[in-house]
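# sequence first, predicted model second:
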Amino acid sequence: MEREQMVFDVLIVGAGPSGLACAIKLAQLSNAKQLDLSICVIEKGSEVGAHILSGAVFEPSALNELLPQWQSMDSPITTQVKEDFIYLCRNELSAIKIPNLFVPKTMMNHGNYIVSMGNVCRWLAEQAEGLGVEIFPGFAAASAIIEEGVVRGVVTGDMGLDENNQAKDSYMPGMELRAKQTIFAEGCRGHIGKQLISRFKLDEGVDPQHYAIGFKEVWDIPPEQHNLGRVVHGAGWPLSDATGGSYMYHADNNQIYIGLIVDLNYKNPHLNPFAEFQKMKHHPIFASVLEGGSRVSYGARAIAKGGLHSLPKTTMPGAMLVGCDVGTLNGAKIKGNHTAMKSGMLAAEHVIESILNKTDADHEYSSENFDKKLQASWLYKELKSARNFSAAIHKWGNTLGGAFNTIDQNIFSGSLPLDLHEPQADYKALQLAKDAYKIEYPRPDNKLSFDRLSSVFLSNTNHEEDQPSHLVLASKSIPITRHLADYDEPAQRYCPAGVYEIMEDDNGPFLQVNSQNCIHCKTCDIKDPSQNITWVTPEGGGGPNYPNM
């Protein structure tokens, strides 16, 4: 098939924090060195920020390096954290406020900001474009171009195919976007990044990546219940069958960002992470703040949280992986935006150094030795000091794991001579349904708790109805013959958008896939016990359109 081609010096896949920081740094250095680079960022969302979902308490360390004058640049980063509250929720009614002395110091947020990362990314995109970067939203990278073992760019997805992959009247073939260096900044469980890690064996010798699913809702609340700049984190109830934690951030405009993080190494196949989140909001800590308020937005997203022990190599010929595509989140801080940005900035510096050091102007820029540059940075130092944080919680639970982390971080600054490893992938953790107890969840009251479909409505999710499903089943029989029989088909519960349903017809039960509901969280790609589901990009612009998330 003849495809239109566009050629750039550097192509960045993904307009999240790492991709945009990379683009800005590239443009800054290129302009300073008078290199006149063509830099392109493509984004699968309908606009920059449409697919960005993060808590978020933002540490500005990387931004201070990237744009030192950001506070005078009309940025959306304005709500400074004023106080931290950490609770151990013992049951549905009671909680203990943990004194800061017994909390890992890395979880304290002095000097940090409560932000909408979607709005931060929209602002970063403006800065990048002001420096000459081209940004194309609605362009979904479908596959990498690999020639003679070298990544040469990406092919964007075809537009105008029906559900049987047949061309409609509106058909337009995808474009080849070629570059001397391609930087993948797709976010957690990036589908091309996943393929490249496998193709180039980048994860040999490291632990499997570990994940959580993070939920978030934005609420408007009565002014008398709002405490601007307050940060609340919780552990314990309602998560008795999983590790994770809750959060509630008092943002500006009398809004609350509230959510729950559920680690995806849980064992009980009857667990429903969405229902756990809805139940959580009835705890007095949260209900007292939300009462009388109104829910504005909803979303969910997978989080790569394996840390240093799960960090793959980041380079291959012609390309680099940055940010959550490799998993740069600092679990001890519960933050990944500043580390993602720093990884993108380091990639940009490496590209410029490669250009200045090379002799063949027509050869692709070398990504060799980028891993060494990464390891010499403060980013790597952070990940090393936090290397045991998530594993300790997984192994010993919130109480004992939390005690270990407090000692490790507060006394030893993360330098205990001990490495905790988690060699089992999350999808292998499920026990058989017959060996697990069933969990009964209360019905939503439509005041504090809600059902999945009304929640998806608030995410502004939309896909063209007549298009190929972007949730690809390797086998249509496995969900019934194995998963329903062994695990009561957990996709019915782990999906936060009601995509997967067990239905029956004259031939018996079958798995119905409502792909139009998909909010692109990637949980199915991660937790499916047979790895039977692969998430691929739908048509560009499809998916959620998150405002203020």
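Yep, that arrived.
# only C-alpha atoms for contact and neighbour calcs from this point on.
Noted.
# the closest residue in space to residue 150 that isn't next to it in sequence and residue 52, how far apart?
Leaving aside its chain neighbours, residue 150 sits nearest to residue 317 (4.9 Å; criterion: Cα to Cα, 6 or more residues apart in numbering). Computed as Cα to Cα, to the nearest Å, the residue 317 to residue 52 distance reads 29 Å.
# do a quick rundown of the strands in the stretch 51-200 of the chain.
Assigned strands in the stretch 51-200 of the chain, in chain order: 57-58, 79-80, 83-89, 95-97, 113-114, 134-137, 141-147, 150-156, 159-161, 167-172, 176-184 (criterion: DSSP state E, counting those that start in this stretch).
# adding mean neighbour count and distance to residue 28, write those out as CSV.
Shown next, in CSV, are the strands of the stretch 51-200 of the chain (neighbours: other Cα atoms under 10 Å; distance: least, Cα to Cα, whole Å):
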stretch, mean neighbour count, distance to residue 28
strand 57-58, 24, 23
strand 79-80, 18, 27
strand 83-89, 18, 36
strand 95-97, 14, 46
strand 113-114, 24, 25
strand 134-137, 20, 14
strand 141-147, 19, 25
strand 150-156, 23, 23
strand 159-161, 19, 34
strand 167-172, 12, 35
strand 176-184, 25, 17
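# including distance to residue 303, could those go into TSV?
Shown next, in TSV, are the strands of the stretch 51-200 of the chain (distance: least, Cα to Cα, whole Å):
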stretch	distance to residue 303
strand 57-58	15
strand 79-80	24
strand 83-89	21
strand 95-97	26
strand 113-114	19
strand 134-137	23
strand 141-147	21
strand 150-156	24
strand 159-161	29
strand 167-172	33
strand 176-184	17
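# nearest to residue 191, out of those?
Closest approach to residue 191 among the strands of the stretch 51-200 of the chain is made by strand 141-147 (8.5 Å; Cα to Cα).
# and that closest one with strand 176-184, angle?
Angle between the axes of strand 141-147 and strand 176-184 is 100 degrees (criterion: axes from the mean of the first three to the mean of the last three Cα atoms, to 10 degrees).
# another one to put next to it:
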Amino acid sequence: MAEIERESMEYDVVIVGAGPAGLSAAIRLKQLDADLNVVVLEKGSEVGAHILSGAVLDPVGLDALMPDWREKGAPITTEVTEDRFMVLGPQGSLKIPTWPMPPLLNNHGNYIVSMGNVCRWMAEQAEALGVEIFPGMSCSELVYGENGEVKGVVAGEFGISKDGTKGAGYEPGMELHGKYVFLAEGVRGSLSKMAIAQYGLDAASDVQKYGLGMKEIWEVKPENHKLGQVTHTMGWPLGSNAGGGSFMYHAENNQVYLGFVVHLNYTNPHVFPYMEFQRFKHHPEIAKVLEGGKRVAYGARAITEGGFQSMPKACFPGGAMLGCSVGLVNVPRIKGNHNAMLSGKAAAEHAYAAIQEGRSGDELTGYDKELRDGPVGEDLKKVRNVKPMWSKYGLTASLVGGGVDMWAATILGRPLFGTISHGKTDAEATEPAKRHKPIDYPRPDGKISFDRLTNVSFSGTNHEEDQPTHLKLKDADLPTHVHLPKFAGPSQRYCPAGVYEFVKAEDGSDKFQINGQNCVHCKTCDIKDPLQNIVWTVPQGGDGPNYPNM
């Protein structure tokens, strides 16, 4: 829609995404110069509505950004009191002692938090400094300048009808221009994908890898609650079907944050990540905590797992990518929020220096260098072989070999095994269904385990129905002609919200149905589709999940 005339607004820095990375950048810019014009655009209905994370927060990022966060009343109060690591079997468990583990896996001094609430608090701090924050503003396009640089984004387009025409209440949105544009959209952001493709930012990096993280919040009986306890598990029920594991964090108010991560490089298209999560909750170690309690929230999101070797170039002409847009999760630690904050702070400092020099629209190469050589890079370099070891050699090899490798990196300053490549993308890893047996999953009992659609109702998800689906097919025939016969229709299983299903048409033929209203914006379909036929794009602003305190 290049012919559409839009009004424009000028800023010093335009930031897409009000997560920990984007808000850290906004805060740091205003700390450096109160007169800078900074805007943050958030597609969720409010700040925090689309934030989902475990989360155990390493405060190193916040310490660097706002050393007085405690005095300012940050909602970060539940310090970790106990670390537990377990390998699960079908009925029993093996507790792994923490003393032989590298120090970087120790959660001493970290906090169990709701990152949604942390981001809401950070937004308050940013607004107090003069940052403009606009929620409900989806950013659908990059705007390019005369020299091919990114000079802004299109935000706030509303009112396109389901048939693609402009409805009666159509609003074209605005172009927001900046000397620099920061993309802090989270995992697999649509604008970040455009920037990576436009400028070849991933030309020198390994393939990116992903996991699907699903989370429920439970209110449990007081006698089952242990404030500050952190539990991580591996093994059952995934076994050899897929890599992954779980977390269980005991937060305040008798709440437990329960999560399950499935690595998306699994080969068997019959794997049903959501049902693996539901089955996991019936393990005696988990069920004894949940029994008598109630689930109060559900959500899901993809997680970047490629690590240091998969980081694309983080700067491009006119801007930079921050946080999970680059892929800064430390997989063994199951942490990325601290690195997201550090990336936002670093990007802000380099943009500020450039603006002071009268620059704009160029590449912030110093930011990319700091990301790799500074605290973020040091955090990720030490653990860069754990994920590819797990993918290639299995759980046991990852525990032993990965542990040795991390110890070597801690003591010697470099991993023992150099840098191991990931190999295939997660989409390419999917094998034809005929090579694998279907998996029989037990039916949810409605007390501890639940069907997908019931759980999605606990995510607060809502989409305006009279708009084109934001889930695009490159080829409308591939789902029924290839995906179903060759791969047994994996989209009906890998989606944690029941968006995709195969139904019978009146003539008895198979029909691919997209229930876009259910989408929780996890991006798994954009990642795992075997032929990369599904493209996730932003719906109109304010749509999607409305997480209260994920």
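Nice, thanks for sending it over. Everything quoted here is computed from the prediction, not taken from an experiment.
# spit out the contact partners of whatever residue of structure 2 lines up with the residue nearest to residue 150 of structure 1.
Under the alignment (TM-score structural alignment), residue 317 of structure 1 maps onto residue 317 of structure 2. With contacts taken as Cα atoms under 8 Å, 6 or more residues apart in numbering, residue 317 of structure 2 has the following neighbours: 148, 149, 150, 361, 362, 363, 364.
# now check structure 1 for the residue matching the third one.
This means residue 150 of structure 2. Under the alignment by TM-score structural alignment, residue 150 of structure 2 pairs with residue 151 in structure 1.
# okay but its match is in contact with residue 184, surely?
No. Judged on Cα atoms under 8 Å, residue 151 of structure 1 makes no contact with residue 184 at a distance of 11.0 Å.
# now do the shared contacts for the two.
Both residue 151 of structure 1 and residue 184 are in contact with residue 319, where contact means Cα under 8 Å, 6+ apart.
# picking up where we left off before, gap between the match of residue 150 of structure 2 and residue 290 of structure 1?
Per Cα to Cα, residue 151 of structure 1 is found 49 Å from residue 290 of structure 1.
# can you check which helix is longest in structure 2?
Using DSSP state H to define each element, structure 2 has its longest helix at helix 337-356.
# quick check: the helix or strand following it aligns to which part of structure 1?
Helices and strands here follow DSSP states H and E; after helix 337-356 of structure 2, the next one along the chain is helix 365-373. Mapping helix 365-373 of structure 2 onto structure 1 (TM-score structural alignment) gives residues 368-376.
# what residues does the matching stretch touch?
Stretch 368-376 of structure 1 has contacts (Cα under 8 Å, 6+ apart) with 313, 314, 315, 316, 317, 343, 346, 347, 350, 380, 381.
# which ChimeraX command selects the buried ones in these?
To isolate the buried subset of these in ChimeraX, counting by 16 or more other Cα atoms under 10 Å, use the following:
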select :313,314,315,316,317,343,346,347,350,380
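# closest one to residue 455 of structure 1 out of the contacts of stretch 368-376 of structure 1, please.
residue 343 (33.3 Å).
# how far away is that closest one from residue 511 of structure 1?
Using Cα to Cα, we find residue 343 of structure 1 at a distance of 40 Å from residue 511 of structure 1.
# same question, residue 196 of structure 1
From residue 196 of structure 1 over to residue 511 of structure 1 the distance is 30 Å, taken as Cα to Cα.
# the more surrounded of the two?
It is residue 196, of residue 196 of structure 1 and residue 511, that has more neighbours when counted by other Cα atoms under 10 Å, with 23 against 20.
# still on that earlier bit, of the strands of the stretch 51-200 of structure 1, which is nearest residue 228 of structure 1?
From the strands of the stretch 51-200 of structure 1, taking Cα to Cα, the stretch that ends up closest is strand 79-80, at 7.5 Å.
# post-alignment, the closest one versus structure 2, mean distance?
For strand 79-80 of structure 1, the mean deviation from structure 2 after alignment is 0.2 Å (mean Cα distance after the TM-score superposition for structure 1).
# what's residue 86 of structure 2 aligned with over in structure 1?
Residue 86 of structure 2 maps onto residue 87 in structure 1, with residues paired by TM-score structural alignment.
# pretty sure that match contacts residue 245?
No. Using Cα under 8 Å, residue 87 of structure 1 is not in contact with residue 245, being 9.9 Å away.
# intersection of neighbour lists for these two?
Common neighbours of residue 87 of structure 1 and residue 245 (Cα under 8 Å, 6+ apart) are 233, 234, 235.
# in terms of helices and strands, where is the first one?
With elements taken from DSSP H and E, the one containing residue 233 of structure 1 is strand 230-236.
# who does that strand touch, helix- and strand-wise?
Under the contact criterion of 3 or more Cα pairs under 8 Å, 6 or more residues apart in numbering; DSSP states H and E, strand 230-236 of structure 1 touches strand 83-89, strand 244-250.
# could I get those in a markdown table, plus columns for distance to residue 141 of structure 1?
Listed next are those as a markdown table, based on distance: least, Cα to Cα, whole Å:
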| stretch | distance to residue 141 of structure 1 |
| --- | --- |
| strand 83-89 | 40 |
| strand 244-250 | 32 |
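# and the residue lying farthest from the centre of structure 1, how far is that from residue 481 of structure 1?
If you look at how far each residue of structure 1 sits from its centre, by Cα atoms, centre = their mean, the farthest one is residue 506, at 40.2 Å. Applying Cα to Cα, the value for residue 506 of structure 1 to residue 481 of structure 1 is 17 Å.
# just residue 513 of structure 1 next, same as before
Using Cα to Cα, residue 513 of structure 1 is found at 17 Å from residue 481 of structure 1.
# same check on residue 195 of structure 1?
For residue 195 of structure 1 relative to residue 481 of structure 1 (Cα to Cα), the value is 27 Å.
# try residue 298 of structure 1
As for residue 298 of structure 1, its distance to residue 481 of structure 1 is 34 Å (criterion: Cα to Cα).
# ditto for residue 530 of structure 1
In terms of Cα to Cα, residue 530 of structure 1 sits 12 Å off from residue 481 of structure 1.
# more crowded one of the two?
Neighbours were tallied for residue 530 of structure 1 and for residue 481 using other Cα under 10 Å; the higher tally belongs to residue 530 (16 against 13).
# now do the contacts for that one.
By Cα under 8 Å, 6+ apart, the residues touching residue 530 of structure 1 are residue 427.
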